[in-house]
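Engineer: No sequence on hand, only this structure:
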């Protein structure tokens, strides 16, 4: 009996290196599986959309969201696109008007993304690209107007600029909401000349009004003298 028992014990072998490795992998998978499961879910906020790339290609359900979306770690890349209205201020631009006057004009542009896929695939940096094209188009449009038109027709010029900018940005999935011209700065010498011209115009109008008053006074005196000549008794009454 003791000899049989000894033979059975000798048949037991130690765990091999391969078995240890697979056991370690199994334990590791059991530990990290819950963490990996959590990483497979992403939350997309209401005002955003997610463009998902799988092995570098756009996934069929893109843009995804809002809500919870399913992704595979290490294979899927998620890019979030903000759909809210964005704005930027154009730096002051030196513009030569149609009547050869140099003015400095600054404006603000409001836009939002309507097609996240076009915005991601067709342009590298949609904000910067929109700003650059807005500067170029606004300079071209302002050069087609005289100084008087710039000062009096800001609304119409802003609408024209909006339509021209949107013709380019619509290919990027961007819609221009409005373009507002904030300030039109004139050179100091031109401001002085315009102030002198306005003062001269006011003085001329004042003199015209004064002359018209004198004319009306003379007409009233002439009418009174005519009445006196036609009715001599009025002179006696006055005396």
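Structural biologist: Sure, I can see it. Owing to the predicted nature of the structure, the values given are computational and were not obtained by experimental measurement.
Engineer: Please count neighbours and contacts with C-alpha atoms only from this point.
Structural biologist: Noted.
Engineer: isn't there a strand covering residue 49?
Structural biologist: Yes - per DSSP: H, G, I helix; E, B strand; the rest coil, residue 49 lies within a strand segment.
Engineer: Let me know whether it touches residue 82 as I believe.
Structural biologist: Yes - between residue 49 and residue 82 a contact is recorded at 6.7 Å, counting by Cα atoms under 8 Å.
Engineer: Please identify which of those two sits among more neighbours.
Structural biologist: Comparing residue 49 with residue 82 by other Cα atoms under 10 Å, the one with more neighbours is residue 49, at 23 against 16.
Engineer: residue contacts, the more buried one?
Structural biologist: Residue 49 makes contact with 63-66, 80-83, 116, according to Cα atoms under 8 Å, 6 or more residues apart in numbering.
Engineer: next one: residue 86
Structural biologist: Counted by Cα under 8 Å, 6+ apart, residue 86 has contacts 110-112.
Engineer: how about those residues in JSON lines, adding neighbour count?
Structural biologist: Shown next, in JSON lines, are the contacts of residue 86 (neighbours: other Cα atoms under 10 Å):
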{"residue": "110", "neighbour count": "16"}
{"residue": "111", "neighbour count": "22"}
{"residue": "112", "neighbour count": "17"}
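Engineer: And these, which is closest to residue 10?
Structural biologist: The closest of the contacts of residue 86 to residue 10 turns out to be residue 112 (Cα to Cα; 77.5 Å).
Engineer: you'd agree the closest one is in a strand?
Structural biologist: Yes - Residue 112 forms part of a strand when assessed by three-state DSSP.
Engineer: which residues does it contact?
Structural biologist: 83-86, 174-177.
Engineer: again, only this time at 10 Å
Structural biologist: Residues in contact with residue 112, defined by Cα atoms under 10 Å, 6 or more residues apart in numbering, are 82-87, 127, 173-177.
Engineer: how about the nearest residue to it, chain neighbours excluded?
Structural biologist: Nearest in space to residue 112, with sequence neighbours left out and distances taken as Cα to Cα, 6 or more residues apart in numbering, is residue 85 at 4.6 Å.
Engineer: how much space between that neighbour and residue 227?
Structural biologist: Computed as Cα to Cα, to the nearest Å, the residue 85 to residue 227 distance reads 76 Å.
Engineer: Distance-wise, check the residue positioned nearest the centre of the chain relative to residue 234.
Structural biologist: Compute the mean C-alpha point of the chain, and by Cα atoms, centre = their mean the closest residue is residue 110, 2.7 Å away. Using Cα to Cα, residue 110 is found at 77 Å from residue 234.
Engineer: In addition, the following structure is provided for comparison:
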């Protein structure tokens, strides 16, 4: 039965001849496997045998496909329930017919042949997952617990099925390895003040490794859980372990270090009591042009009172503008779960005009419906919780486009700038 020893390289069929129609960040891709013009070491005889075997495979493939199609036509009233599948716009269907891959099918109605077609759905929408916090040692000897939130999408459904078995697990492991490899080369101070820059660097590194899987990472957001051990050599006092100054996250790391150093010295003078009486006095700046809005924070010593829903609503209305509507361009319905068990509904319309916000349901159908607890919503608007982190952890439920839901962060940034 076997005329010679060893294995023969069988043709892969459709996958060799299939040209990807999906175009993403990395352009058009061809099939991942190609034998090219490499000569068969067995010589002309081996090529003739492989060619005859390929023709025999195609003939058998055609005969079986024709018989199954004829059987489906004869039993169509019944087989139609099993052979016709509806694929929505945000999905593609990958079909293997007798082991040979076909072009992505959908959206719309897709015909499947019973018994010989094996299919798999691929979701093209933006999704997110979290990298669990892991302990690592920075360059200066500090031990920290670091995690990340990753937002991604599939741009080539065929590669996502052919190249890796579990796409999310493989991407999570790749992101964790890249994060660990990058952070161990940086000090604790660099990690704290250059978190955004490190996230952009990780985004490029992860995309370089996952582009052959048909996956594109859109966003990487680092989250530091805790500093388990301070640096071994703390030469600059409290500056090495201070977090970034709120409101200055987008500035250069050197500017943040100077600002943190200035604030630490001010706090040290106030705590030691060596400052002048004028330094101990508090100063309040009052805007005499615009009427005062409801304060988001009421500080008494180190305590902080979280605002009520009415105070949040009164703080949202002044920041609504045409520029914010141009950035977001969506309407939101927010269903809030109160501690008493009741539910309250608010709307934020940033789709037209200067935007509106208020109680009740929005006019028309909202683009995104958000479900969140009252405490988590307060943390979101105070900046203690990021929308992507809330979604990944399950504290924020999103019905609709996740990309539009994350645009709500532009409103939160505008509120921070106004405070």
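Structural biologist: Happy to help now that I have it. If you're wondering where the values come from, they're calculated on a predicted model, not measured in any experiment.
Engineer: Could you get me the TM-score between them?
Structural biologist: The TM-score (TM-score structural alignment, normalised by the length of structure 1) is 0.67; 181 aligned residues with a Cα RMSD of 3.2 Å.
Engineer: one step back: kindly reformat the contacts of residue 86 of structure 1 as JSON lines containing distance to residue 3 of structure 1.
Structural biologist: Below are the contacts of residue 86 of structure 1 laid out as JSON lines (distance: Cα to Cα, whole Å):
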{"residue": "110", "distance to residue 3 of structure 1": "93"}
{"residue": "111", "distance to residue 3 of structure 1": "90"}
{"residue": "112", "distance to residue 3 of structure 1": "87"}
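Engineer: Which of these are still contacts in structure 2?
Structural biologist: Cross-checking those against structure 2 gives 110-112 as conserved contacts, using both residues aligned by TM-score structural alignment, their matches' Cα atoms under 8 Å.
Engineer: that older thread, from the contacts of residue 86 of structure 1, pick the one nearest residue 45 of structure 1.
Structural biologist: Nearest to residue 45 of structure 1 among those is residue 112, at 16.3 Å by Cα to Cα.
Engineer: Now do the contacts for the counterpart of residue 80 of structure 1 in structure 2.
Structural biologist: When structure 2 is aligned by TM-score structural alignment, residue 80 of structure 1 is paired with residue 121. By Cα under 10 Å, 6+ apart, the contact set of residue 121 of structure 2 is 87, 91-95, 104-106, 157, 161.
Engineer: I'd like to know which of those residues are buried.
Structural biologist: Applying 16 or more other Cα atoms under 10 Å to the contacts of residue 121 of structure 2, the neighbour count classes 87, 91-95, 104-106, 157, 161 as buried.
Engineer: Name the nearest of those relative to residue 194 of structure 2.
Structural biologist: Residue 194 of structure 2 has its nearest neighbour among these in residue 157, at 34.6 Å by Cα to Cα.
Engineer: Show me what the closest one aligns to in structure 1.
Structural biologist: Using TM-score structural alignment as the criterion, residue 157 of structure 2 maps onto residue 116 of structure 1.
Engineer: Check the burial of residue 77 of structure 2 by counting its neighbours.
Structural biologist: Counted by other Cα under 10 Å, the residues lying close to residue 77 of structure 2 total 9.
Engineer: Trace it over to structure 1, please.
Structural biologist: Checking with TM-score structural alignment, residue 77 of structure 2 has residue 34 as its match.
Engineer: Summarise which helices and strands the top helix by length along structure 1 is packed against.
Structural biologist: Criterion DSSP state H: the longest helix present in structure 1 is helix 188-230. For helix 188-230 of structure 1, the packing partners by 3 or more Cα pairs under 10 Å, 6 or more residues apart in numbering; DSSP states H and E come out as helix 233-238.
Engineer: same for the helix it packs on, what does it pack against?
Structural biologist: So helix 233-238 of structure 1, by 3+ Cα pairs under 10 Å, 6+ apart, packs with helix 188-230.
Engineer: any idea how far the helix it packs on is from the chain center?
Structural biologist: Computed by Cα atoms, centre = their mean, to the nearest Å, the chain-centroid distance of helix 188-230 of structure 1 equals 51 Å.
Engineer: Show only the entries of the contacts of residue 49 of structure 1 found in strands.
Structural biologist: 80-82 (DSSP state E).
Engineer: which one of the contacts of residue 49 of structure 1 is nearest residue 153 of structure 1?
Structural biologist: Comparing these against residue 153 of structure 1 with Cα to Cα places residue 83 closest, at 31.5 Å.
Engineer: Looking at structure 2 now, which of the contacts of residue 49 of structure 1 still hold up?
Structural biologist: Contacts conserved in structure 2 for the contacts of residue 49 of structure 1, using both residues aligned by TM-score structural alignment, their matches' Cα under 8 Å: 63-66, 80-83, 116.
Engineer: Of the residues you listed, which is the nearest to residue 156 of structure 1?
Structural biologist: Among those, and counting by Cα to Cα, the member closest to residue 156 of structure 1 is residue 83, at 27.5 Å.
Engineer: what residues are up against that closest one?
Structural biologist: 46-49, 111-116, 174.
Engineer: Repeat that for residue 169 of structure 1.
Structural biologist: By Cα under 10 Å, 6+ apart, the contact set of residue 169 of structure 1 is 111, 113, 119, 123, 126, 129-130, 133-134, 175-176.
Engineer: sorry, back to before: including distance to residue 157 of structure 1, could the kept ones among the contacts of residue 49 of structure 1 go into JSON lines?
Structural biologist: Below are these laid out as JSON lines (distance: Cα to Cα, whole Å):
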{"residue": "63", "distance to residue 157 of structure 1": "36"}
{"residue": "64", "distance to residue 157 of structure 1": "38"}
{"residue": "65", "distance to residue 157 of structure 1": "38"}
{"residue": "66", "distance to residue 157 of structure 1": "38"}
{"residue": "80", "distance to residue 157 of structure 1": "35"}
{"residue": "81", "distance to residue 157 of structure 1": "31"}
{"residue": "82", "distance to residue 157 of structure 1": "29"}
{"residue": "83", "distance to residue 157 of structure 1": "27"}
{"residue": "116", "distance to residue 157 of structure 1": "29"}
